[in-house]
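Chemist: Here is my input, please return the structure:
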Amino acid sequence: MHIVVYGAGAVGCFLGGSLHAEGHLVTLIGRAQTKDAINAQQGLRLSDYIGRDLLIPHIRFETSEAVLAEADVVIIAVKCLAMEQVSERLLHFCRPGTRVICLQNGIGSNHFLTRQQHDLIVLNLIVSFTVTQYGHAHVHRSSSGALHLETPQHLATIAESLSEQQLDIRIEDNIESVRWARLQLSLNNAINALSGLPLRDQLQQRDYRRILASAMQELLHVSDAQAIRLAQITPIPARWIPPFLKQPDWLFRHSANWLVEVDPIASSAMQADLNRGKMTEVLYLNGAVVEAGEKLGIATPVNRALCRLVGEAEAGLRKPGLSAEQILDEIA
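Modeler: Next comes the predicted model:
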């Protein structure tokens, strides 16, 4: 089985490297600078917050999308913003019956592929942990979390291999309930990006957590109105997370690792995008809550403000490094 990972960023390299370590034929598609960096250190380095550190040698890397024609399975690990273009390339190159696994976080980006008339088998895999990229040839799993898969008969071999790499694999009957539960957690990406702080430092400040709890509560109102019951992907149910976040700092710090383990230096991918001057996925995350709220007549002022603030940062009109008080002032 030939697995092609389309998008050799942090998550794509981590999953592709893990599958290569289990003996699969894996090809990464990405930029020349990543290929050069991997060649320079004679392999792709994988590490994680529990102490694993591996160098994965001899992994195939291509910069041309033509290799998609060889794939039995394609793992799409690009940003939501790239999905329209990627969908066109998949339909052009892939053979009928190719299994295409979409990793995109947020709501709406997969529609570019699923609404097309094609002979591809489109599946979903939701990643509920954080992967950080250090340079171009080192990826680091920086938080706890699982891989949530649908349709196990199509992904059984891949699931077994990833499980051998000490990853928590969960087979889901209702992938949309998992997608919305993952979105609830991802609403913090915008807050973290605007703060400019490592995730752990940001989450240890109650006022930032109060903003996150309010953004999450808006999502819960929207999901309730759509009769979407959020899956439980953390040790506590989704509905309990907002009040948990509002605890005093001393109590939260005592219990936070029980909810999710995070490296001290980890930050969100959205923060990395802002630091590199790239467009973010905020419209597929907080923006998805705003859009759903507009359709349902539900106010979402917190998520709307976060979208605006991130948009201003993308445009260079505002620098990251906002205090919680500054964000709260913009919401009021």
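
Chemist: alpha carbons only for contacts and neighbour counts from here, please
Modeler: Noted.

Chemist: so how far is A292 from E84?
Modeler: E84 sits 21 Å away from A292, going by CA to CA, to the nearest Å.

Chemist: One more sequence to fold, the one below, so I can look at both together:
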Amino acid sequence: MEIAVIGAGALGGTFATLLARAGHTVTVTARGPALAVIQAEGISLTGAFGAVRQHPLALERLARTPQLTLVCTKAQDAAAAIGENARVLDGSPVIVVQNGLDGVRTAGALLPRSDCFGALSIIAANYAAPGRVTVTTAAPTYLGRGTGVADAATLAWRDVLGDAVPTLALDNFVGAQWTKLVVNMLNALPAITGMSVQAVVDHPGLRRVMTDSMRETVRVGMKNGVRFGSLQGLGDRPLRAFSRLPTVLGQVLPLRLRTRMGDVPNLGSTQQSLNRGQLTEVDYLNGAVVREAALAGVRVPVNELLTALVHEVEARGVPLAPPDVLERFAALRR
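Modeler: Below is the predicted model of the structure:
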């Protein structure tokens, strides 16, 4: 099958390489040094899926209509990337592999004749350099759309992707996006401090802040009538129970997620963007919680400050020391 992957970062590189290994004809879009490296050397994948090198066709933008497209850009880049390729994509099926809540809606608005799906990938992958990706955790990808039961088209694309990477079809995909948003609260503090996700969770003070950001996210979803979808052993009932726990007991959630990661340092996608000198997608993660809270008429001070601190580190180019971060959060409670 002819499959396009828009974006050749950590996840895009992973999907492109594994799909090519499974026998599909893969085209990736990339820019700058990454485009030149992939054209000359292909993409090298190491880690949990094994050592793989594939040579997909690499272009700045798509030249022909594929049978399926995966959009693997950061959330803030999705609209521009889809728009640049809309002429050849509109009418062709698209799967948006992305964090946040807006990806499928964005694709549907720009590609009104396309069948649009979302994918939530739990794969932990580090972008080591242009054309080089290391997978630290091989985990499933969850595919779906809407709030109902997974339809026949979702099941068919699950089978296509499943030849390359473990893929599950999801009921209540929108609810699962909210569950993944809770999990993505792992991202901000590593970016702010320059520490790995595991090191942040192991730090008692930072773990408490992370727990509070997760609790705010769940409570905003509940306020907006969200029924959380099943993902990584989490779901509506466990998350609602988590939201009622005192912070000291609620810390079991980030500790549980940390256990699943193993000991290979996971930087998180937000910190990886900072390390490459790029803007982060924090406005589509913690910032999404802030926006949804405003719609519900509530405040989320922890996520507001996390969003501001990530932007501060973006501007400074230097991470903040944990004591300085904790002092900023202590000021919220005064």
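
Chemist: how many other residues sit next to the counterpart of I59 of the first structure in the second structure?
Modeler: Residue pairing (TM-score structural alignment): I59 of the first structure is matched to P56 of the second structure. Applying other CA atoms under 10 Å, we find 25 other residues in the vicinity of P56 of the second structure.

Chemist: so K319 of the first structure makes contact with A313?
Modeler: Yes: look at K319 of the first structure against A313 with CA atoms under 8 Å: they come within range, at 5.7 Å.

Chemist: Mutual contacts of the two, please.
Modeler: L194 (CA atoms under 8 Å, 6 or more residues apart in numbering).

Chemist: For these two, indicate the residue with more neighbours.
Modeler: Shown here are K319 of the first structure and A313; by other CA under 10 Å, A313 has more neighbours (20 against 17).

Chemist: residues in contact with M83 of the first structure?
Modeler: Contacts for M83 of the first structure were tallied using CA under 8 Å, 6+ apart; they are 109-110, 112-113.

Chemist: For L91 of the first structure, which non-adjacent residue is spatially closest?
Modeler: Nearest non-adjacent residue to L91 of the first structure, counting by CA to CA, 6 or more residues apart in numbering: H118, 7.0 Å away.

Chemist: Distance-wise, check P265 of the second structure relative to T136 of the second structure.
Modeler: P265 of the second structure is 8 Å from T136 of the second structure, by CA to CA.

Chemist: the strands in the stretch 101-250 of the second structure, which residues?
Modeler: 116-121, 124-129, 132-137, 141-144, 167-169 (DSSP state E, counting those that start in this stretch).

Chemist: Using a markdown table, lay out those together with mean neighbour count and distance to V325 of the second structure.
Modeler: Formatted as a markdown table, those follow (neighbours: other CA atoms under 10 Å; distance: least, CA to CA, whole Å):
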| stretch | mean neighbour count | distance to V325 of the second structure |
| --- | --- | --- |
| strand 116-121 | 24 | 29 |
| strand 124-129 | 21 | 25 |
| strand 132-137 | 22 | 27 |
| strand 141-144 | 25 | 33 |
| strand 167-169 | 21 | 38 |
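
Chemist: between the ones you listed, which gets nearest to G205 of the second structure?
Modeler: strand 124-129 (24.3 Å; CA to CA).

Chemist: What is the equivalent residue in the second structure for T98 of the first structure?
Modeler: Counting by TM-score structural alignment, T98 of the first structure lines up with S92 in the second structure.

Chemist: Its match and C72 of the second structure: what is the separation?
Modeler: Taken as CA to CA, the span from S92 of the second structure to C72 of the second structure is 16 Å.

Chemist: And the two? Which one has more around it.
Modeler: A count of neighbours by other CA under 10 Å puts C72 above the other of S92 of the second structure and C72, at 28 against 17.

Chemist: Grab the most central residue of the second structure for me.
Modeler: N99 (3.4 Å; CA atoms, centre = their mean).

Chemist: Excluding covalently adjacent residues, which one is nearest to that one?
Modeler: Distance criterion CA to CA, 6+ apart; nearest residue to N99 of the second structure, sequence neighbours excluded, is A75 at 6.6 Å.

Chemist: Now for the one you found: which residues touch it?
Modeler: 98-100, 102-103, 281, 284.

Chemist: ok, now M195 of the second structure?
Modeler: Neighbour list for M195 of the second structure: 189, 267 [criterion: CA under 8 Å, 6+ apart].

Chemist: Next one: it relative to G205 of the second structure, how far apart?
Modeler: M195 of the second structure sits 14 Å away from G205 of the second structure, going by CA to CA.

Chemist: And for L274 of the second structure?
Modeler: Taken as CA to CA, the span from L274 of the second structure to G205 of the second structure is 23 Å.

Chemist: higher neighbour count, those two?
Modeler: Shown here are L274 of the second structure and G205; by other CA under 10 Å, L274 has more neighbours (21 against 15).
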